[in-house]
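> All I have is the shape, not the residue letters:
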């Protein structure tokens, strides 16, 4: 069987590769200026990061800072509907202080004009994720 990857799936794969490489320039080019990343739970990282600069310089920078650069993600799959939506499944790993976390999660993307406009994040265990990241103010 031949596998033909949809352009939306290819875009999301490139985004995961850029994220893993710390390539914020490529990520910025892939997002709309008003892109929003929604992070579940009630932790230090939870909330709605509105605007490309806030997603990159706020949320993604906070992930790196809180984990001393140990945060990494392993993409398991990308699923698209051909109408501007993509869902991913991944496993993320990080260390923070004397704790570590390894958990399944996923992202739901909305794409507009071949750019990411919205990202909704889901995790396998919100309570455990909140415990790892620490409680927000």
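Received the coordinates, thanks. From a predicted model like this one, the values you see are computed outputs, not experimental measurements.

> Only C-alpha atoms from now on, for both contacts and neighbour counts.
Noted.

> Next, residue 11: secondary structure please.
Taking DSSP: H, G, I helix; E, B strand; the rest coil as the rule, one finds residue 11 in the helix state.

> burial count for it?
17 (other Cα atoms under 10 Å).

> One more to weigh against that first structure:
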């Protein structure tokens, strides 16, 4: 059984994120893509545009001293340009650590990511980690 192309695109993004490969990540999204992060912290909000999203990813790496890791659990497609992914994120920031399940809802148009909505297992814990 072959993987749906939209799922393969998202998986390539996870690999690039894990490797810190911003060039590949950049190539997977449109210039006007938007990443929506829930909560009320320094990383929450609507990150509009490819450069803003890449800046957010750089912040993740810098603020965690490179300790942030993402373990993919599932990637699911609806065949109409939407992909849901589920993963566990782990990282350390100062004297605080986090390990939490998260989900991302992707909108894909023309083989590129245009929108990402993040959902987290515990918004309060995520906010405390990033404050």
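Good, I have the coordinates. Bear in mind that the values here come from a model prediction, so they are computed numbers and not experimental data.

> Would you give the TM-score for this superposition?
The TM-score (TM-score structural alignment, normalised by the length of structure 2) is 0.98; 131 aligned residues with a Cα RMSD of 0.7 Å.

> Alignment lookup: residue 92 of structure 2 to structure 1.
Alignment note (TM-score structural alignment): residue 92 of structure 2 maps to residue 95 of structure 1.

> what about that match, helix or strand, and which?
In this assignment (DSSP states H and E), residue 95 of structure 1 forms part of strand 85-96.

> Could I get the buried residue list for that strand?
Buried residues in strand 85-96 of structure 1, counted by 16 or more other Cα atoms under 10 Å: 85, 86, 87, 88, 89, 90, 91, 92, 94, 95, 96.

> Mean per-residue distance, it versus structure 2.
Superposed on structure 2, strand 85-96 of structure 1 shows a mean distance to its aligned partners of 0.3 Å (mean Cα distance after the TM-score superposition for structure 1).

> next SSE after that strand?
As the chain continues past strand 85-96 of structure 1, the following element, by DSSP H and E, is strand 99-112.

> what's the mean distance for that next one versus structure 2?
After superposition, strand 99-112 of structure 1 averages 0.4 Å from its match (mean Cα distance after the TM-score superposition for structure 1).

> with structure 2 superposed, average distance for whichever helix or strand comes after that strand?
On the C-terminal side of strand 99-112 of structure 1, the closest following helix or strand by DSSP H and E is strand 115-123. Following superposition, strand 115-123 of structure 1 is found to deviate from structure 2 by 0.4 Å on average (mean Cα distance after the TM-score superposition for structure 1).

> Now do the counterpart of residue 29 of structure 2 in structure 1 against residue 59 of structure 1, distance only.
Pairing criterion TM-score structural alignment: the partner of residue 29 of structure 2 within structure 1 is identified as residue 31. According to Cα to Cα, to the nearest Å, residue 31 of structure 1 stands 14 Å off from residue 59 of structure 1.

> same deal with residue 130 of structure 1?
According to Cα to Cα, residue 130 of structure 1 and residue 59 of structure 1 sit 15 Å apart.

> before we move on, the earlier item: contacts only, for the closest residue to the match of residue 92 of structure 2 other than its chain neighbours.
Computed as Cα to Cα, 6 or more residues apart in numbering, the closest residue to residue 95 of structure 1 that is not its neighbour in sequence is residue 67, at 5.5 Å. Contacts of residue 67 of structure 1 were listed using Cα atoms under 8 Å, 6 or more residues apart in numbering, and they are 94, 95, 96, 97.

> wait, what's in contact with the second one?
Residue 95 of structure 1 is in contact with 67, 68, 70, 71, 101, counting by Cα under 8 Å, 6+ apart.

> Would you point out the most distant pair within the residues you listed?
Maximum pairwise distance in those, criterion Cα to Cα, is 13.5 Å, between 68 and 101.

> could you check the angle strand 115-123 makes with the strand holding residue 95 of structure 1?
Compare the direction of strand 85-96 of structure 1 with that of strand 115-123 by axes from the mean of the first three to the mean of the last three Cα atoms, to 10 degrees and you get 60 degrees.

> equivalent range in structure 1 for stretch 10-20 of structure 2?
The alignment of stretch 10-20 of structure 2 onto structure 1 (TM-score structural alignment) spans residues 12-22.
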